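[1] my questions are about this predicted structure, shown below with the sequence.
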Amino acid sequence: MTTPLIIDTDPGVDDAFALALAAASPEVELIGVTTVFGNVPLADTTANALRLRALLRREDVPVAAGADRPLVHPQPKLSSAHGSDGLSGARGTLPEPTRATDPRDAVTLMRELLEAADQPVTIVPIGPLTNVALLLAAHPRLKEKIGRLVVMGGGVNGGNITAAAEFNVWSDPEAARRVLVDEDVPTTLVPIDVTHRCAVSAEWLAELGRTSATAGALVGLTADYLATYRRILDLDGIVVHDAIAVAEAIRPGLLAAKPYALEVDCSHGPGRGGLVVDRRLQAPGPENLRIATDTDFDGLRAFLFERLSSLGGA
């Protein structure tokens, strides 16, 4: 039986790989995509999602736009890692959409998809958590329809947008705290401590790009992202953060995870958006929240390549 899947996203180069991975995986049924501000403004994340949907030939999947700002405080800045349009300036290389944005907003779409589902739905938030926080706040009765959340975000040992904070959580710490700390939905958090260990090389990308026109179009979105990682980490490759979370949604247990107690720093000091993770043995974490800590990274890279290379022609 396939698992119904909703991806909440702010595309983003790694988001593009995540969406492609979901489209290529028979274990899940992608039933909806919702967009949120993040790497670029909402208008761009939504336009990117529509183009990616067209590339992946999944125009059957509704795409609904969501929050264009955080719950409380403005996002100080956008990420420059993904280029001017979020896709290394290459959005125009993707097919024109043949279906418009869904008239429903993101929260309404998620609500209606959950209400209609006859089995638990997995939601994979791979951008700021604003849409998901709003869903859980407005419709708490629907929590029982959510099988689990697989959240890409946070850093246990530091951040990537500040010394303390990872970009997604830092973009809306109040929303992240609502989802990760205050709620009781079964959740797996996939932090950058794990995703950074599954970087893929420029050579890996080039090989993937040769497998099909669709894969080649995906790899064609990576130029600015590659340049960023070369500049900031001296890495000749990229980190496909969001695809790692989708991989865990496709194959539950692919990532080893532990139940740590967690807080999100919502102060306005240098730690804002950072995670405070209590890893002491005498401080057991909540039953619903597990934090990914490890995996077979070579095996995970092989899984990503196998699925993404199966996308076929564009």
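    Received, thanks.
[2] please make it C-alpha for all contacts and neighbour counts, starting now.
    OK.
[3] list of residues touching stretch 202-216?
    The set of residues external to stretch 202-216 that reach it, using CA atoms under 8 Å, 6 or more residues apart in numbering, is 55-56, 217-220, 226, 236-238, 305, 308-309, 311-314.
[4] another structure for you, compare them:
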Amino acid sequence: MTIPLILDTDPGVDDAFALALAVASPEVSLVGVTTVFGNVSLGSTTANALRLLALLGREDVPVAAGAARPLVHPQARLSSAHGSDGLSGFAHTLPEPTREVDPRDAVTLMRDVLVAADRPVTIAAVGPLTNVALLLAAHPSLRSRIGRIVVMGGGLDGGNITPAAEFNLWCDPEAARRVLVEEDVPVTVVPMDLTGRCAVSAQWLTALAETSEVGAKLVGLTPDYLATYRRFLGWDGMVLHDAVAVAEAVRPGILKSTRFPVDVECSFGPARGALVVDRRLESREHLGVDIALETHVEGLREFVFDRLGALGQAD
């Protein structure tokens, strides 16, 4: 029995790989894509999502636009890693979508999916958590219909947008705190500490491009992102943060998690947006969130490659 999945996303190069992985995974049924500001503006993230679904042959999946800004304070800046359009300047190489954005907003689409589902729904949230925070605030009675929220975000040992904060949580710390701290809903956090260890090489990307036209198109979106990560990693590769989180959403347990109490720093000091994890003692209570700390790295890379490599190939 497949798991209904909503992907809340801000495409984004690694988001593109994450969306493709969701489409390629028979364990889940992708029932909706909701977009949020983040790597680029909401208009660009929404357009990118529509184009990516056209590439993947899944224009039946509704795409609803969500929050264009954080809950409280304006976003300080966009990411520079993904290029001007979010896809290294190559969004135009994707097919023109034939389906328009859904007339519903993201929260309404999420609500409708949760109400209609005959089993708990997984939400994979791989951008700023604004849409998810709004959903939980507006429709608290639907918490029980959420099987799990898998969040790509946070860093236990520092950040990537500031010394303390990872980009997704930094974009909207107040929303992140609502989802991770204030709500009683099952959450698995996939932090950049783990996703960074799962980085893929340029050779991995070259091999993926040779599997199919879809693989080649995905790899064709990576130049700006790859250039950024060459500097960070010190070798020729890049980090598929969001695809690692979606791997856990579609195959629970592929990442090994431990439950800890957490908080999110919402002050305007240098630690704004930081994920604060109390690692002194694992949480034995219902409080806290599951934090993915370990995986079989080569197995994870192989899993993602095999799924993405099968896209677009003849049956």
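    Alright, I've got the coordinates. Small disclaimer: the values here were computed from a predicted structure and weren't measured.
[5] which of the contacts of stretch 202-216 of the first structure fall in strands?
    Taking DSSP state E as the definition of strands, the contacts of stretch 202-216 of the first structure contribute 237, 238.
[6] now the buried members of the contacts of stretch 202-216 of the first structure.
    55-56, 217-220, 226, 236-238, 305, 308-309, 311 (16 or more other CA atoms under 10 Å).
[7] how about a markdown table for these, with distance to residue 14 of the first structure added?
    Putting these into a markdown table (distance: CA to CA, whole Å) gives the following:
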| residue | distance to residue 14 of the first structure |
| --- | --- |
| 55 | 15 |
| 56 | 15 |
| 217 | 13 |
| 218 | 10 |
| 219 | 10 |
| 220 | 12 |
| 226 | 11 |
| 236 | 16 |
| 237 | 12 |
| 238 | 9 |
| 305 | 14 |
| 308 | 13 |
| 309 | 16 |
| 311 | 16 |
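[8] got the contact list for the most centrally placed residue in the first structure?
    The centre of the first structure sits closest to residue 126, judged by CA atoms, centre = their mean, with a distance of 1.8 Å. Contacts for residue 126 of the first structure (CA under 8 Å, 6+ apart) come out as 7, 8, 9, 10, 15, 151, 152, 153, 168, 242, 245.
[9] how about the helices in the first structure?
    Taking DSSP state H, the helices of the first structure run over residues 13-23, 42-55, 106-116, 130-138, 167-171, 173-177, 192-195, 202-209, 213-219, 223-233, 241-250, 297-308.
[10] using a markdown table, lay out these together with distance to residue 33 of the first structure.
    Written out in a markdown table, the entries for the helices of the first structure read as follows (distance: least, CA to CA, whole Å):
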| stretch | distance to residue 33 of the first structure |
| --- | --- |
| helix 13-23 | 9 |
| helix 42-55 | 8 |
| helix 106-116 | 8 |
| helix 130-138 | 12 |
| helix 167-171 | 17 |
| helix 173-177 | 19 |
| helix 192-195 | 22 |
| helix 202-209 | 25 |
| helix 213-219 | 18 |
| helix 223-233 | 23 |
| helix 241-250 | 13 |
| helix 297-308 | 19 |
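[11] quick one: which of those is nearest residue 157 of the first structure?
    Relative to residue 157 of the first structure, the nearest member of the helices of the first structure by CA to CA is helix 192-195, separated by 7.0 Å.
[12] for that closest one, grab the matching residue range in the second structure.
    Against the second structure, the aligned range for helix 192-195 of the first structure is residues 192-195 (TM-score structural alignment).
[13] and the matching stretch against the first structure, how far off on average?
    Plainly put, stretch 192-195 of the second structure ends up 0.3 Å away from its match in the first structure on average once the two are laid over each other (mean CA distance after the TM-score superposition for the first structure).
[14] quick one: residues in contact with that stretch.
    152-157, 159, 166, 239-241, 244, 292-294.
[15] 6 Å instead?
    Contacts of stretch 192-195 of the second structure from elsewhere in the structure, counted by CA atoms under 6 Å, 6 or more residues apart in numbering, are 155, 241, 293.
[16] and if you look at stretch 71-87 of the first structure?
    12, 13, 39, 40, 88, 89, 171, 221, 224, 225, 228.
[17] and the second one, what does it touch?
    Looking back up the chat, that one is residue 13 of the first structure. Residues in contact with residue 13 of the first structure (CA under 6 Å, 6+ apart) are residue 87.
[18] any chance of the contacts of stretch 192-195 of the second structure in TSV, plus distance to residue 49 of the second structure and neighbour count?
    Formatted as TSV, these follow (distance: CA to CA, whole Å; neighbours: other CA atoms under 10 Å):
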residue	distance to residue 49 of the second structure	neighbour count
155	26	26
241	17	26
293	29	17
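[19] can you name the residues that contact the closest residue to residue 261 of the second structure other than its chain neighbours?
    Computed as CA to CA, 6 or more residues apart in numbering, the closest residue to residue 261 of the second structure that is not its neighbour in sequence is residue 288, at 4.0 Å. The contact partners of residue 288 of the second structure, by CA under 6 Å, 6+ apart, come to 260, 261, 262.
[20] okay, those in TSV with distance to residue 51 of the second structure and neighbour count next?
    Formatted as TSV, the entries for those read as follows, by distance: CA to CA, whole Å; neighbours: other CA under 10 Å:
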residue	distance to residue 51 of the second structure	neighbour count
260	38	22
261	39	22
262	36	19
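[21] among the residues you listed, which are in strands?
    Using DSSP E, 260, 262 are the members of the contacts of residue 288 of the second structure that sit in strands.
[22] name the nearest of the contacts of residue 288 of the second structure relative to residue 270 of the second structure.
    Of all the contacts of residue 288 of the second structure, the one with the least separation from residue 270 of the second structure (CA to CA) is residue 262, at 18.3 Å.
[23] so the closest one makes contact with residue 280?
    No. If you go by CA atoms under 6 Å, residue 262 of the second structure and residue 280 don't touch, sitting 11.5 Å apart.
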